[in-house]
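[1] I need the structure of the sequence given here:
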Amino acid sequence: MDLDSQKIAKLLSECDSRFDLWIRLLDLHKARNMAEIGVWKGDFAERILMGCSQVEQYYMIDPWASLPDWNKPFNVAPAMFDEIYQEMLAKTDFASERRTILRGRTKDVVNDIPDGSLDFAYIDGDHTLRGITIDLIKILPKIREGGIIGGDDFTTTPWQHDTRYEPTLVCPYSVYFSEAMDLPIIALPHNQFLIKKERGANFSFLDVTGDYADISLNKLP
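    You can find the predicted model right below:
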């Protein structure tokens, strides 16, 4: 995938949702094997599996369980998670032969995916500092050279929810992770990000939205 800023900007100008954005990017990337971390009700998986016929293997990683150490609004009661899991199954059943469900936390199930096998991974799970740290570190070895990592909730403020909950730190952590790994990262519309894994690459942070001039945490809730 060419990360030229003008080409990316042109492609993204025609996208009216994160679903449309990733369908177009995955078509451009010719992605066949991918994973999603944080599947929830299966909305993203359904749209990608419907819109990207070239995707042959879709790993779905999610505990679908109440977690005692996760302080976020989506940490609902066990009975609700059972309903959410069944809703996900129903939404993606049309592509059951293309999906592999890995029910558990990322660090506990990710090794069921072979190293270097994924063209793409999408992270939309635990957006706390702990969560995004574990997800990025654990998924990177599973991405092939030239593959990409994308993600949701790349927000310009850590206070995505009110102060009863842990802050959302997908941004700036994803940027600092990319810097540490010497990989390019792009801030995309609809609070999305994209990291490209490429041997010999250098870190760069391209903001095609103009919204990320200040990614510091010096912002009051």
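[2] can we go C-alpha only for contacts and neighbour counts from here?
    OK.
[3] The closest residue to Arg98 other than its chain neighbours and Thr128, how far apart?
    Spatially, and ignoring its direct neighbours in sequence, Arg98 is nearest to Gln57 (5.0 Å; CA to CA, 6 or more residues apart in numbering). Using CA to CA, to the nearest Å, one gets 28 Å for the distance from Gln57 to Thr128.
[4] To compare against the first, here's the next sequence to fold:
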Amino acid sequence: SSSEPLPLYSSRNQFVELIANERLTTGAEIGVQKGIFSEILLRNWTNCAEYHVIDLWAHQKHYQDGANLRNEFQETTYQMARQRLKRFEKVLHYHRNFSNLAVAELKDDSLDFIYIDARHDYVGVWEDLKLYWPKLKRNGIFAGHD
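    Okay, the predicted model is just below:
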């Protein structure tokens, strides 16, 4: 909206306030896991018209991370996210895929904000940043977590 610099936040939950204040309507979250942050965001973001949740929800070979669980746990995690976010289904679009493949399902210049919290290795984060940047509208918000 304005050209004022955005504030720094000590918690990603404060990010919700920013989304609401800026009157944004479209967004994407890359790296959803159990949908805990998605729920916090959607519960408070009343202007949401379209929200893309992107996660593989599957084990990845050769990737070490505490969230990279065996497939049976990943399926449970996916079902937990679906259940947790059920009341927001009318605005949700699920993309159960690698983030570098799911990006092709989004139009360029279509999102008010993008929130990256998928892979935590340098290559994965850098790839997501490069691939998702074109999807962001001019003056959009590009954010992430750890």
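[5] so what number do they get for TM-score?
    Scored against TM-score structural alignment, normalised by the length of the second structure, the superposed chains reach a TM-score of 0.93; 146 aligned residues with a CA RMSD of 1.6 Å.
[6] if we can go back for a sec, residues in contact with the residue nearest to Arg98 of the first structure?
    For Gln57 of the first structure, the contacting residues are 32-34, 98-100, by CA atoms under 8 Å, 6 or more residues apart in numbering.
[7] Show me those that map onto strands.
    Using DSSP state E, the subset of the contacts of Gln57 of the first structure located in strands is 33-34, 99-100.
[8] looking at those, which has the most residues close by?
    Compared across these, Met34 has the highest neighbour count, 25 neighbours, by other CA atoms under 10 Å.
[9] Residue in the second structure paired with that one?
    Matched across to the second structure, Met34 of the first structure falls on Gly27, judged by TM-score structural alignment.
[10] Next, the mean deviation of the strand ranked longest in the first structure compared to the second structure.
    As assigned by DSSP E, the longest strand anywhere in the first structure is strand 143-151. Here the mean offset of strand 143-151 of the first structure against the second structure after fitting is 0.6 Å, by mean CA distance after the TM-score superposition for the first structure.
[11] Are there helices or strands packed against that strand, and which ones?
    For strand 143-151 of the first structure, the packing partners by 3 or more CA pairs under 8 Å, 6 or more residues apart in numbering; DSSP states H and E come out as strand 118-123, strand 192-196.
[12] So which of those strands is the most surrounded?
    strand 118-123 (a mean of 26; mean count of other CA atoms under 10 Å).
[13] which outside residues touch that one?
    31-38, 135, 139, 142-144, 146-152.
[14] Mark which of these are buried, thanks.
    For the contacts of strand 118-123 of the first structure, a burial check counting by 16 or more other CA atoms under 10 Å picks out 31-38, 135, 139, 142-144, 147-152.
[15] residues contacting the counterpart of Gly150 of the first structure in the second structure?
    Applying TM-score structural alignment, one finds that Gly150 of the first structure aligns to Ala143 in the second structure. Ala143 of the second structure is in contact with 113-116, counting by CA under 8 Å, 6+ apart.
[16] Could you give the residue range in the second structure aligned to stretch 70-77 of the first structure?
    Under TM-score structural alignment, the match for stretch 70-77 of the first structure is residues 63-70.
[17] Do me a favour and get the end-to-end distance for that stretch?
    12 Å.
[18] list the buried ones in it?
    68-69.
[19] so how far is that stretch off the chain centroid?
    With CA atoms, centre = their mean, to the nearest Å as the basis, stretch 63-70 of the second structure stands 18 Å off its chain's centre.
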